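> here is a sequence with its predicted model. Questions after.
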Amino acid sequence: MDYRLESQIWMQAQQSMPAQNFVEMIDEAFQSFKRFPGYAGIERMHASLIGSEGVAAIREAQNKAGFMKLGKV
């Protein structure tokens, strides 16, 4: 799968809003996510695609939501 479009969307979203607003948007996505029963492929976010600011935003939103922490990047 080609992740370039997804990467561009992440980068443009990060650049278009203050960092805290971006974290809040990620947190809202975490809160609204519902996993349906059954097999689904793994979704992975790579630091090279979302940038260090994207990783930092995910970490902050995870901590806020009480999710387990990401490994070091």
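Received the coordinates, thanks. Residues are numbered from 1 along each chain as shown.

> contacts and neighbour counts: CA atoms only from here.
OK.

> how many neighbours does residue 14 have?
As a burial measure, residue 14 scores 20 neighbours (other C-alpha atoms under 10 Å).

> can you report how many residues neighbour residue 47?
Counted with other C-alpha under 10 Å, residues neighbouring residue 47 total 14.

> quick check: chain neighbours aside, which residue is closest to it?
Nearest non-adjacent residue to residue 47, counting by C-alpha to C-alpha, 6 or more residues apart in numbering: residue 55, 6.2 Å away.

> residues in contact with the most centrally placed residue in the chain?
The structure's the chain has its C-alpha centroid closest to residue 58; by C-alpha atoms, centre = their mean the separation is 4.7 Å. For residue 58, the contact set (C-alpha atoms under 8 Å, 6 or more residues apart in numbering) comprises 23, 26, 27.

> putting a second one here so we can go through both:
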Amino acid sequence: MDYSLESTIWKEAQATFPGEAFTAVVKLAVSGYRRRPGYSGIERIYASDLGQTGLQALRYALRHVDHLPRGELPECVSVRAALRAHIYYFLESQVVRAGVASEMVIEDHLARALNL
């Protein structure tokens, strides 16, 4: 999975959905995730990737749907790779639908929609 645009997507989502609306969108992304059978590795997501507000919103959402492991480090959150990808795609689609996505984000969204 290429997360080169992840930080951009989180920043655009925070700008598009200010305050509590952003937290609600992240919570909606996490609650909409359905785990598929099989193994998915654990990845760390750092505040430097999401911003401090993004990390707080992600922690809040994970706590409310029982995805957050105990003993988290203060500077990051550990999630399964499949959940991380799901959140990435969900936020990307919300930013594109809102009509405020950058050209790079739109291109990434269209490439995935066309399976390129």
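Great, that's in hand. Please read all numbers here as calculations on a predicted model, not as lab measurements.

> sorry, back to before: distance of the residue nearest to the centre of structure 1 from residue 37 of structure 1?
24 Å (C-alpha to C-alpha, to the nearest Å).

> can you give me the helices for structure 2?
Here structure 2 has its helices, by DSSP state H, at 6-16, 20-31, 47-50, 52-64, 81-98, 103-113.

> need those in CSV (columns: distance to residue 75 of structure 2).
Conversion of the helices of structure 2 to CSV gives the following (distance: least, C-alpha to C-alpha, whole Å):
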stretch, distance to residue 75 of structure 2
helix 6-16, 15
helix 20-31, 18
helix 47-50, 6
helix 52-64, 8
helix 81-98, 16
helix 103-113, 26
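
> what's around the closest residue to residue 7 of structure 1 other than its chain neighbours, how many residues?
Among residues not flanking residue 7 of structure 1 along the chain, residue 49 sits closest, at 4.9 Å (C-alpha to C-alpha, 6+ apart). Neighbouring residues of residue 49 of structure 1 were enumerated by other C-alpha under 10 Å; the total is 18.

> corresponding residue for residue 49 of structure 1 in structure 2?
Mapped onto structure 2 by TM-score structural alignment, residue 49 of structure 1 lines up with residue 49.

> now stretch 36-44 of structure 2: buried residues?
Buried residues in stretch 36-44 of structure 2, counting neighbours by 16 or more other C-alpha atoms under 10 Å, are absent.

> tell me which residues are up against that stretch.
By C-alpha under 8 Å, 6+ apart, the residues outside stretch 36-44 of structure 2 that reach it are 76, 77, 78, 79, 80, 81, 82, 84.

> top of the contacts of residue 58 of structure 1 by neighbour count?
Using other C-alpha under 10 Å as the neighbour criterion, residue 23 leads the contacts of residue 58 of structure 1 with 23 neighbours.
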